[in-house]
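Undergrad: Provided below are the primary sequence and the corresponding predicted coordinates.
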Amino acid sequence: MQNSEKTSNGGTYKKAIYSGTFDPITNGHMDIVRRASSIFEEVVIAVAKSERKKPMFSHEQRVEFAKQATKDLKKVRVIGFDTLLVDLATQMKINTIIRGLRAVSDFEYELQMGYANSSINKNLETLYLMPTLENAFVSSTIVRELIRFNGSFCHLIPKEVLKCM
């Protein structure tokens, strides 16, 4: 199995990758990260450059936001990337992708992406996690709109990210 290697104590070492634009990383994302890190021994947050989406924050800022937000989570590592996710996962020998689902509208797109990734790499699995109810409405899009119109958004992003902004 590509995603397994033996640890020093003989157990199975499992990794997962959680990718996104994270423009910016939100409490909803952090909810998924915390829950994924309770399942896997390592979670790699892969921040996509994603210039076609015209992000509000630079790639470097978004990577730094994610690093600051997760600095106290021992099982989490943050990287930036500018490739296909399936290629990054293969290169890193990770065969589990974590995706968050807030609503039925997310499901259709995420299902298509999961099937597309699996068609390229048959060993790739996608694990869908739902955020807690209190974070179900939180999205980077909402946060960006609140920022643009000087609305209150501090309660929607990690306090470490606020310090970076």
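TA: On my side now, so go ahead.
Undergrad: only C-alpha atoms for contact and neighbour calcs from this point on.
TA: Fine.
Undergrad: quick one, what contacts the closest residue to Y128 other than its chain neighbours?
TA: Closest residue in space to Y128, ignoring its immediate chain neighbours: R99 at 4.9 Å, by Cα to Cα, 6 or more residues apart in numbering. Contact analysis of R99 by Cα atoms under 8 Å, 6 or more residues apart in numbering lists 18-19, 110, 126-129.
Undergrad: Now the buried members of the residues you listed.
TA: 18-19, 110, 126, 128-129 (16 or more other Cα atoms under 10 Å).
Undergrad: can you put those in TSV and add distance to K163 and secondary structure?
TA: As requested, the buried ones among the contacts of R99 are exported to TSV (distance: Cα to Cα, whole Å; DSSP: H, G, I helix; E, B strand; the rest coil):
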residue	distance to K163	secondary structure
Y18	23	strand
S19	23	strand
E110	32	helix
T126	33	strand
Y128	30	strand
L129	28	strand
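Undergrad: Name the nearest of those residues relative to S119.
TA: T126 (12.1 Å; Cα to Cα).
Undergrad: want to compare, so here's the second one:
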Amino acid sequence: MIRRLCVSMTGCAPDDLEALIAEVSAAAQLERLLWNDSVALPRVGVLPPGFDESRVVADLVTGTLAAVLRSGKSLSVRLALHEGPTFLSGAEFGGPAVETVRAMCVGGRLPAPLTVVISGRLFDDVVAIGAEGFPLRSFRPSAAGFWRAFLPDRQPPDSDGAQNDDAG
């Protein structure tokens, strides 16, 4: 198994999702972001080792938000990011990290154009290293070990507004 950054995305029609993935990958210069089967939702992609994860996370979050807002459509996209062990089986990636990022991306429509969920360890790394343009203050603790943001920056009506001052 190889440790990789994993990305999962869902929340719109398949054609819109493919266009969004292509636009965001190109804007973030992630030609090596390899996506699993285009029929399975949520879509899952993995990066080979050796990328500046903080930059990639920031670029994926800001690039996805910009693309969603530019689309002019009423989208409710989910983007999940996690890092962990993966393996290649045939033409598809699998492993604990792939299953985790897929599960992080499942759920109903949320009250924002973009909902981002980042696993705790990856979020902590981004905070420690820093990443230009990353909307740190938009993130709140979510389910055990995860951070979530509703973008553009707003909290859903049922949010308790909990904030972790150590995280920004």
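TA: Here it is on my side, so go on. Quick caveat: nothing in here was measured; it's all calculated off a predicted structure.
Undergrad: How alike are these chains, TM-score-wise?
TA: Here the superposed chains carry a TM-score of 0.27, computed using TM-score structural alignment, normalised by the length of the first structure; 84 aligned residues with a Cα RMSD of 5.7 Å.
Undergrad: helices or strands up against the helix or strand hosting V68 of the second structure?
TA: Assigned by DSSP states H and E, V68 of the second structure belongs to helix 53-70. Applying 3 or more Cα pairs under 8 Å, 6 or more residues apart in numbering; DSSP states H and E, one finds that helix 53-70 of the second structure contacts helix 14-27, strand 77-89, strand 114-119, helix 120-129.
Undergrad: Most tightly packed of those?
TA: Among those, strand 114-119 has the highest mean neighbour count (mean count of other Cα atoms under 10 Å), at a mean of 24.
Undergrad: So which elements touch that one?
TA: helix 53-70, strand 77-89, strand 146-151.
Undergrad: can we see that at 10 Å?
TA: With contacts defined as 3 or more Cα pairs under 10 Å, 6 or more residues apart in numbering; DSSP states H and E, strand 114-119 of the second structure has these neighbours: strand 2-10, helix 53-70, strand 77-89, helix 96-104, strand 140-141, strand 146-151.
Undergrad: Adding distance to E23 of the second structure, write those out as a markdown table.
TA: As requested, these are arranged in a markdown table below (distance: least, Cα to Cα, whole Å):
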| stretch | distance to E23 of the second structure |
| --- | --- |
| strand 2-10 | 13 |
| helix 53-70 | 7 |
| strand 77-89 | 14 |
| helix 96-104 | 21 |
| strand 140-141 | 27 |
| strand 146-151 | 18 |
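Undergrad: Quick check: which of those is nearest to A26 of the second structure?
TA: Among those, helix 53-70 sits nearest to A26 of the second structure (Cα to Cα), with 9.5 Å.
Undergrad: still on that earlier bit, between the helices and strands packed on strand 114-119 of the second structure, which one is nearest to V46 of the second structure?
TA: strand 2-10 (4.5 Å).
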